[in-house]
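Colleague: can you look at this prediction? I've put the sequence above it.
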Amino acid sequence: MPLTLLFITQDDPFYVRIFFEEFLSAYPHKEEIKGVAMGEALGKKNTLALANQMYNFYGAAGFFRVGAKYALNKILRHIPASMAGNGGYSIGQLFKRYKIPVTHEADMRSSSFLDAVEKLNVDVIVSVAAPVIFREPLIRLAKKGCINIHNGKLPKYRGMLPNFWQMYYNEKTAGITVHEINPKIDDGRIILQRDVDILPSDTLDSLIKRTKRIGARVMIEALDAIRSDCVQYKENNAVEGSYFSFPTREDIREFKSRGKRLL
């Protein structure tokens, strides 16, 4: 049974691209992907605000390491998709290699965007680090619903940067959760959930990369279950968990004092 998809994601040059590289290399129904709507990385933050947040998070040395990679990616993404090599340098280049339409969206709540999504008439809208909170006008456009992948155990680790908090609290495993989307954050019924070992050698960077790759396979498994109409839903009771915000400087100091590393 066909299952048409629209992905909503952000133009992240680091981790989100890893998810899509793995997903597109393994997904056998790429012809059913009707498009990718892409917003700016980390939503509406301007360059200065984003740089300040990253500096506070990584510290001086880490900031310059990450900044150098970001600058290089900005240059390489202007290379034509046909010349970008295996995987490409950006999410847009990656999808273009597979001839999947990509649009860059400034406002995913606008009537023009909603009209475009309605015309696609897709079965499922898939959020992968989407830079927008889904509201009812968007949710109801997917015939079989909207789903999200969250790199944390739900409902325990709702919110931002769950891999950081799972390491912070010395969890032995990190969670990967595919769940339905409703207007609340990380709140819909759980479609599929898997655990990934947190290794003694893991940095936050290495754990995020590994969970992105494994998460792509979990998403494929979840889509197969939706396609076959055999999803075994689990409740996602928000009162059983906590909502986590982006880590503060004090959180990061404590993270490091517990022997954890960011990079």
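Modeller: Received it, and whenever you're ready, just let me know what you need.

Colleague: hey, let's count contacts and neighbours off CA atoms from now on
Modeller: OK.

Colleague: helix or strand right after the lengthiest helix in the chain?
Modeller: What stands out as the longest helix in the chain, according to DSSP state H, is helix 47-76. Note on helix 47-76: by DSSP states H and E, the next helix or strand toward the C-terminus is helix 91-97.

Colleague: helices or strands up against that next one?
Modeller: With contacts taken as 3 or more Cα pairs under 8 Å, 6 or more residues apart in numbering; DSSP states H and E, helix 91-97 sits against helix 15-26, strand 102-104.

Colleague: and Ile226, what element?
Modeller: With DSSP H and E as the test, Ile226 turns up in helix 204-227.

Colleague: my guess is Gln93 meets Gly85, correct?
Modeller: No: with contact defined as Cα atoms under 8 Å, Gln93 does not count as touching Gly85 (9.6 Å).

Colleague: try it against this one:
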Amino acid sequence: MSDQTDEPLDVLLVTVREQYYIPKFLHGILDADHIRIVSLTTVPPTLGTKSMPVFLWDFFTRFGPSVFAQHVWFYGKYRLLDTVNRITGRGSPYSPRTLAQRHDLEYRHTEDVNTDEYVAYAESLSPDVLVSVAATQKFDSQLLDIPSKCAINIHSSLLPEYKGVSPSFWTLLHNEAQTGITVHYMTEELDGGAILRQEPLDIHNDDTLHTLNRRVAENGSKLLVAALEDIHAGAVNSTPMSDDGSYYSMPERDDVRQFVEQGNRFF
């Protein structure tokens, strides 16, 4: 039975403060029918609440100076472009903050989504749905319980395979022919909860980590909108998450070395 109404679905969207990929993930949802973003919140890209210097040093030691320099150049370039475009009001937005400004959305940055202050803020918004897009923090139950309908996450693999961090890296390292995108209910278990929608994505022979992540973002935007439209229409047909599958954490230095030796590239 459908419980769709003419009222829009009020969505609290939590994502990572990042330049380039996240605006591609979010673009479709901001223009979708029946969806109203009540707030766009960002968290640091530091995998939890560790400090940025600690995160950067950890990244440097794991990935080495060459890969580290590639990432600094890439994100530095788009951070500069985003700042210029935000000030001038012209050009493409390359950050959630600039995207929010362009769409006249409430924007908030928090170091930790589980603090009493942020939880109280989220409660004040009375969202129907809480959406996590590449957020780098685990959501506690007090936050997950706030939305009146559900909390959902979008993950860049065909769950339950490749749970955890950097699924695109691991699928390339393991020479997979296919990856995918999954929208699932959020629980306190990482990458757990029943699956709402899932879509496979072929990996091309010439894919770099960058090109694969870009296509995941572009296709993920459409899948997320479709899942939210299902929720709005009361037409969700979810599938339990299997206990099988695989989990991967941040790559170690040997994983990065093998990735490069196999002929894979980051950009």
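Modeller: That came in fine, so what should we check first? Note that this is a predicted model, so its numbers are computed, not measured.

Colleague: the helix holding Ile226 of the first structure against the second structure, how far on average?
Modeller: Mean deviation of helix 204-227 of the first structure relative to the second structure after superposition (mean Cα distance after the TM-score superposition for the first structure): 0.6 Å.

Colleague: now that helix against helix 15-26, angle please.
Modeller: 40 degrees (axes from the mean of the first three to the mean of the last three Cα atoms, to 10 degrees).

Colleague: contacts for the helix or strand that helix 204-227 of the first structure is followed by next, please.
Modeller: Following helix 204-227 of the first structure in sequence order, the next helix or strand is strand 242-244 (DSSP H and E). Contact with strand 242-244 of the first structure is made by 155-162, 165, as judged by Cα atoms under 8 Å, 6 or more residues apart in numbering.

Colleague: what's the answer for stretch 223-230 of the first structure, then?
Modeller: Against stretch 223-230 of the first structure from outside (Cα under 8 Å, 6+ apart): 1-3, 231.

Colleague: residues in the second structure aligned with it?
Modeller: Alignment note (TM-score structural alignment): stretch 223-230 of the first structure is matched to residues 228-235 of the second structure.

Colleague: check the offset of that stretch from the chain's centre.
Modeller: On the basis of Cα atoms, centre = their mean, to the nearest Å, stretch 228-235 of the second structure sits 20 Å off its chain's mean C-alpha point.

Colleague: likewise for stretch 30-46 of the first structure?
Modeller: On Cα atoms, centre = their mean, the centre of stretch 30-46 of the first structure falls 10 Å from that of its chain.

Colleague: burial measure for Leu196 of the second structure, as a count.
Modeller: 25 (other Cα atoms under 10 Å).

Colleague: run through the neighbouring helices and strands of the longest helix of the first structure.
Modeller: Packed next to helix 47-76 of the first structure, using 3+ Cα pairs under 8 Å, 6+ apart, are helix 249-257.

Colleague: how close does the helix it packs on sit to the second structure?
Modeller: Helix 249-257 of the first structure differs from its equivalent in the second structure by a mean of 1.7 Å after superposition (mean Cα distance after the TM-score superposition for the first structure).

Colleague: list of residues touching that helix?
Modeller: 56-57, 168, 261.

Colleague: so which two of the residues you listed are the farthest from each other?
Modeller: Asn56 and Tyr168 (17.2 Å; Cα to Cα).

Colleague: more neighbours: those two, which one.
Modeller: Tyr168 (19 against 16).

Colleague: map Pro13 of the first structure onto the second structure.
Modeller: In the second structure, Pro13 of the first structure lands on Gln19 (TM-score structural alignment).
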